[in-house]
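Participant: coordinates only, sequence not included:
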């Protein structure tokens, strides 16, 4: 079967018709995104120095830490939306995967336009490319309806 772009905005949001493994990819993304965002929000240096290897002991370093912490708040909101979709509105899984892919594409683009200077490779660098490829494949799989003869993950009656 071919991907059906109409599944990005389905009429019935409680029914997910795509590949089961794409749902698993979104769960893994949600776990990673939740953890990453909590580090940015809660770590004293927002993970800037301790994880991303940015030198924050320079003039303006506190601003970098503050901005990364605020970005963590936005990431946490996205992660919470993904959890809501996984828990209640599984028909929107393709839309969430499209959002994840779009965000990764923008990070790659902005990273090319405004590269970071670090003392080591930050995990978000290669991780963004991995997320882009894996979530991109999951997006295509989530837009490809399963055949009628197989069970449907997430197909539950909701009242």
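Facilitator: Looks like it arrived, so ask away. Values in this document were obtained by computation on a predicted structure and should not be read as measured data. Residues are numbered from 1 along each chain as shown.
Participant: make it CA atoms for all contacts and neighbour counts henceforth
Facilitator: Fine.
Participant: How much space separates residue 44 from residue 56?
Facilitator: 11 Å (C-alpha to C-alpha, to the nearest Å).
Participant: er, residue 97 actually
Facilitator: For residue 97 relative to residue 56 (C-alpha to C-alpha), the value is 33 Å.
Participant: Quick check, residue 64 in contact with residue 56.
Facilitator: Yes - if you go by C-alpha atoms under 8 Å, residue 64 and residue 56 touch, sitting 7.1 Å apart.
Participant: Comparing those two, which residue is more hemmed in?
Facilitator: Using other C-alpha atoms under 10 Å, the more surrounded residue of residue 64 and residue 56 is residue 64, with 19 against 16.
Participant: That one sits in which helix or strand?
Facilitator: Secondary structure assignment for residue 64, by DSSP states H and E: helix 61-88.
Participant: okay, pairing it with this:
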């Protein structure tokens, strides 16, 4: 049986070679994306593995009516957060050429979150979960780091 060439072998890899050498933006944007991955993975684990998904003990929701459904919805959202957070972490550490794209998608995600929490589809009872306040702060921060990640690198001045 013929052996795979090195290029074919890399094509079959789950994690292809790093693209960090193709990222020209500042490292601060990539490190901010690392922070965002943690801010995504930790709540994802809470929603997935805490007995009430955080719906009662953190968000203060009444689980006496349809509690099982609410907990399952939190777990579903948590599973999605964990996977999305792992992808953000991989991008921030290994595939930095995707940092601007990931930050742009995070801006879109957080804008949708903001609209659904604060807009016309907001909470019927007027209650806002803790994430609602965090998201309002994150949107401008994400926009700032997105624009930063798109900046051309500065030319270094040789003596």
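Facilitator: Nice, thanks for sending it over. As the structure is a computational prediction, the values presented were derived from the model and not from experiment.
Participant: what TM-score comes out when they're superposed?
Facilitator: Remark: TM-score between the superposed chains equals 0.79 [TM-score structural alignment, normalised by the length of the first structure]; 138 aligned residues with a C-alpha RMSD of 2.0 Å.
Participant: equivalent range in the second structure for the helix holding residue 64 of the first structure?
Facilitator: Counting by TM-score structural alignment, helix 61-88 of the first structure falls onto residues 67-94 of the second structure.
Participant: which parts of the matching stretch are buried?
Facilitator: For stretch 67-94 of the second structure, the neighbour count (16 or more other C-alpha atoms under 10 Å) marks 70-71, 73-75, 77-79, 81-82, 84-86, 88-94 as buried.
Participant: same question, stretch 128-146 of the first structure
Facilitator: 128-129, 131-132, 134-136, 138-146.
Participant: about what we covered before: which strands and helices sit next to the helix or strand that comes right after the helix holding residue 64 of the first structure?
Facilitator: The first helix or strand that comes after helix 61-88 of the first structure along the chain, using DSSP H and E, is helix 93-113. Packing contacts for helix 93-113 of the first structure, counted by 3 or more C-alpha pairs under 8 Å, 6 or more residues apart in numbering; DSSP states H and E, involve helix 20-42, helix 61-88, helix 124-142.
Participant: average distance between the second one and the second structure?
Facilitator: Meaning helix 61-88 of the first structure. Here the mean offset of helix 61-88 of the first structure against the second structure after fitting is 1.0 Å, by mean C-alpha distance after the TM-score superposition for the first structure.
Participant: Return the distance of that helix from the chain's centre.
Facilitator: Mean-position distance between helix 61-88 of the first structure and its chain equals 10 Å (C-alpha atoms, centre = their mean, to the nearest Å).
Participant: list the helices and strands that helix packs on?
Facilitator: helix 20-42, helix 93-113.
Participant: how about those in JSON lines, adding distance to residue 119 of the first structure and mean neighbour count?
Facilitator: Listed next are these as JSON lines, based on distance: least, C-alpha to C-alpha, whole Å; neighbours: other C-alpha atoms under 10 Å:
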{"stretch": "helix 20-42", "distance to residue 119 of the first structure": "19", "mean neighbour count": "18"}
{"stretch": "helix 93-113", "distance to residue 119 of the first structure": "16", "mean neighbour count": "18"}
